[in-house]
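# what's the 3D shape of this:
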Amino acid sequence: MVFNIAAIVKVRSRVYEFPPERFYRAALHFSRDCFSQISLSSIQALVTLVVHSILTPAEVNLFTLVHIGLAHCIELGIHREPPPATDPNDIKYQQIRRLAFFTVYSLDRSVSSIQGRPLGFRDETFDVKMPELQSPRHLSPTGSPTLSSFSAAVLRFARFHFELDRIVSDVKVQFYHLPCDSACFALPADPETQQTRIRDEIVRWWEKVAEEPFNFPGLDNRQRRMWRLKLKVKHHTTMVMLFQPSQAIRNPPPESLQVCFNNAASILQDYQTLHDLQGLHHGWRTVQNIYAAGATLIYSFWTCSAVRNNASIADLSRSLRACSGLLAVGGEWWPSVKKRQRGFGAIVDLTIRRLYYTGNMPFKNPRLFTPLSSEEGQNGMEQSEGALSYDSTGQQNLSQVPSNGTGASWPHLPASSVGLPHSHDSLHWHVTYPDGSFQPGTNDYVPEIENFLADFDKSEFSWSFPVAGVGDSCEASNFQTQATDYKDTGQYDSK
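All right, here's what the predicted structure looks like:
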């Protein structure tokens, strides 16, 4: 299965030398023996199955698979910290146990956050320590120095993920559990104070990441940059999760929505940079995060006048175009994304119209959204000079805002306004909506936007869509013991 995952990554990089299906069939052949009993090896194999399912539109329920992994961890007791080991072999085995547990733990926090579902179990139910960098005396004397250095670098990178996952758990527990009669699980009495506390923890975590040089001989500069970008995306995603509407704060203030807007824009910029570095492989989590970032931009823009007033048409159009372009590329591997990407383009058009006609106008007229083919998305998306950047708190760095211009793929629109008391407003929207379904004088939202926002709210403060739809194909889509129908992954349970 490890070779299958590596071959999938190669194919996403346009290297077709190794057919992933061949390795997948070999893994299927040994699956019965592998999963016949609960062991550390079976947990590791289950993790590879989860990673495979994240990369391909397999009809597998990731949420269920991850919970099976958590159950196996508890069954083996690797969620508890054992007595200190002194023998080198025991130390290595202890390290493997810790890595296995926290890998499953990290997957659980990621999948449950994307789908808006409960955590597998809370942090007070385990006490195993995070894996630590081993001292040279514990390393194999016959091992390759470069390989050992790379393993240490991977562990450092993984620890940053695990540390932020602990903060994600805090966000879920404080803001995303349903109210109940038990006093033990009451929502925080002062959620804003908790929000500030967690924000400060996220900022401190990011400061540690920013100071980490990843100065290991086994890494090149490109790998270092990609790791920082991936950690930065996770930082911005956690900030959005903290400040978006939640069970504890259902109607966040404009400042919170501005933070969501800024961090969502940064997510798209960072994914675009990863794409340009050929470090984006469009797995399930990536596609979900890209779409969620675009949806958050639009949601914040349409529901908050302060965000609209601060928005720049050039920067917003650049971010939305990056979102649609990345989704177009992802649609090559996830066919069910194509339908969402086409619908997203119509929402982009209306958003740019609204921004243009509410006063934040550049020197050029706005241009309509033009969907990109997967090839165009792969080859034609370039990082713009002077793109917006944000600091660790999600605040905009105005020194990098371009002074004029828009993206090159927005054809001209006729001059008119949206929601402004000018005589030609009704004429413009009558042409667009001749059936009279939209009255600009009585409602800020056109029907498409209203439906979009309603769908966003129905998803209970998390954005998701079934990336393994009916049209998606996957050869050998089931493992005999774990496979379940993936159609339920778009449904939402309580947090």
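
# make it CA atoms for all contacts and neighbour counts henceforth
Fine.

# what's the neighbour count on residue 286?
Look at residue 286: counted by other CA atoms under 10 Å, it has 18 neighbours.

# Could you measure from it over to residue 97?
Between residue 286 and residue 97 the distance is 27 Å, computed by CA to CA, to the nearest Å.

# before we go on, could you also do this sequence so I can check it against the first one:
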Amino acid sequence: MGHFDAALSSHALVALSAILLQVSYSFFNKVGPNAWYLVGVGIRIAIGIGLHTAPTQAVLAMPFSEQEYRKRLFYCLYMMDRLVSISLGRPFGIQDEDIEVELFTDANGAAAQAGPSRLQLHLHSSPLSVPLHIVRLRRIAGRIFTRVYSGRNKHLNAAQRDDILQTLHSELIDWRRSMPFPLPVSHALPVPQFSTAWYDLNYYQHVLMLYRPSPLCPILTIEKVSVIAEAASMYVSQVSALQLEKRYAFNWLNLFSVFTVSLTLIYSTIAQPGPLSEYLRGTKALDDLRTISGILAIYGRKFPSALKCMALVQDVVTKLELRADSGGVVTVASHHHSGSTISTNDATNEPDSAYPTLTTGNTAYDNLQEQVRQSPGQHSQSLEVEAVSDGMLETGPQLDFLNDNFDFSATDLGNAAAQVMANGMMASASMDMDEEMMQLLDGVWAD
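Here you go, the predicted model:
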């Protein structure tokens, strides 16, 4: 870091190398420029010197190792751009259609130049097969972000929206099935990407990203709720497996994922059409939330906002435990926030199987929610959402989860979690991830 400024003023490739190191460092430490700023600078430099374009005659005249080095620099930046931009809900620094440069070679320079016969002598995957496979995942993630989380597909009908989800899910399945095998072995460091649990974790993480409430599908059928419930549970299992292997990375990107999964578990638990108490006793949802609480406690040693997340999860677990032990008989209340009303009834007047409902004042949204609430057993039918206005997702409640006087309501938790997942963090350009999460938990919601 002491030589960072000097490196930036040096040769462009040297500057990019320094930026990549600084970005990697910023994932784990909050000292120096934040990751969003650094990745943006790196992308601008890479585009400025044409690393994203097809190689010119001057580049082709370079030694093979230097050509490969340029490709690796660019695709490292590409993967970091996708990872950070998606986590923060921000536009990409470069679009896939603007990239012409080929991927780097799946071998070191000497082996690649020796020809195919030399490569076939190896009975294990090249270490470079791993980052190549990760590039493929980042491309799929980019398509999910573009097609599911932008407003460009709001005009589609329910069948067309499901086709998008199914196509992207098929790509994820193919990615998981085609992972490098056997994985490289590292005796010096416990590399996360050299464990099958890392690939399982990323598969389930992207399934969650695909099916949770989003601008494409703001209202979920019960089938989709079941998908994200199972995926969230499997995600927690893979985090535990990586922890046991000492391969789990406690960086802020993974903290964001764990926090989002906790919201998904809360939402998918509350959104079940059957009696909540029976669901809690028949699944490991509570155990998963307890596991997440322990993971967040570890994060809290480095990221203070993780402790607020942990307090939220612990509070929810405590109240869900009471719900499970009481057989589902609780009294809930009505809360009014920013002109929006969360409509709930006393549990003695409304059956435990009632689907959560949120009255927003948006007629199309409220009518759709009412259909779901009145027909909890008919969620297999696709619901048309063309009439839902563009501003629908901005009408949700503003809740302070950590207020000591917060009167627990299943509807509150389900709808608030859905709003967070649908809108994303949407951090401003001047705010880093830790500050954004702290504001979110303090009840300050992004527009």
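
# Pull up the aligned stretch in the second structure for stretch 62-76 of the first structure.
Alignment of stretch 62-76 of the first structure against the second structure: residues 35-49, by TM-score structural alignment.

# Give the buried residues for that stretch.
35, 36, 38, 39, 40, 41, 42, 43, 45, 46 (16 or more other CA atoms under 10 Å).

# Which residues does it contact?
The contact list for stretch 35-49 of the second structure, computed with CA atoms under 8 Å, 6 or more residues apart in numbering, reads 12, 16, 19-20, 22-23, 26-27, 52, 74, 77-78, 80-81, 84-85, 93-94, 432.

# Next: stretch 444-452 of the first structure.
By CA under 8 Å, 6+ apart, stretch 444-452 of the first structure touches 302, 347, 350, 419, 437, 438.

# so what secondary structure elements neighbour the top helix by length along the first structure?
Determined from DSSP state H, the single longest helix within the first structure is helix 145-175. In terms of contacts (3 or more CA pairs under 8 Å, 6 or more residues apart in numbering; DSSP states H and E), helix 145-175 of the first structure is packed against helix 88-115, helix 191-211, helix 221-243.

# Export those helices as a markdown table, with columns for mean neighbour count and distance to residue 125 of the first structure.
Converted to a markdown table, these look like this (neighbours: other CA atoms under 10 Å; distance: least, CA to CA, whole Å):
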| stretch | mean neighbour count | distance to residue 125 of the first structure |
| --- | --- | --- |
| helix 88-115 | 20 | 12 |
| helix 191-211 | 15 | 21 |
| helix 221-243 | 20 | 23 |
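
# Tabulate those (JSON lines), appending distance to residue 333 of the first structure.
JSON lines is the format used below for those (distance: least, CA to CA, whole Å):
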{"stretch": "helix 88-115", "distance to residue 333 of the first structure": "19"}
{"stretch": "helix 191-211", "distance to residue 333 of the first structure": "31"}
{"stretch": "helix 221-243", "distance to residue 333 of the first structure": "21"}
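
# out of those helices, nearest to residue 427 of the first structure?
Smallest distance to residue 427 of the first structure across those (CA to CA): 38.1 Å, for helix 221-243.

# I'd like the next helix or strand past that closest one.
helix 254-276 (DSSP states H and E).

# which residues sit in contact with residue 297 of the second structure?
306, 307, 310.

# which one of those is nearest residue 233 of the second structure?
residue 310 (17.3 Å).

# Which residue in the first structure aligns with that closest one?
In the first structure, residue 310 of the second structure lands on residue 341 (TM-score structural alignment).

# Quick check: that match vs residue 323 of the first structure, distance?
For residue 341 of the first structure relative to residue 323 of the first structure (CA to CA), the value is 9 Å.

# could you pull out the helices for the stretch 251-400 of the second structure?
Taking DSSP state H, counting those that start in this stretch to define them, one finds helices in the stretch 251-400 of the second structure at 252-270, 276-282, 285-299, 305-325, 363-374.

# right, so of these, which gets closest to residue 236 of the second structure?
helix 285-299 (6.5 Å).

# start and end residues in the first structure for the closest one, please.
So helix 285-299 of the second structure sits over residues 316-330 in the first structure, by TM-score structural alignment.

# Spit out the contact partners of residue 422 of the second structure.
149, 212, 213, 214, 215, 218, 393 are the contacts of residue 422 of the second structure under CA under 8 Å, 6+ apart.

# quick one on the thing from earlier: would you list the helices of the stretch 251-400 of the second structure in CSV and tack on distance to residue 130 of the second structure?
Below are those laid out as CSV (distance: least, CA to CA, whole Å):
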stretch, distance to residue 130 of the second structure
helix 252-270, 19
helix 276-282, 38
helix 285-299, 26
helix 305-325, 30
helix 363-374, 43
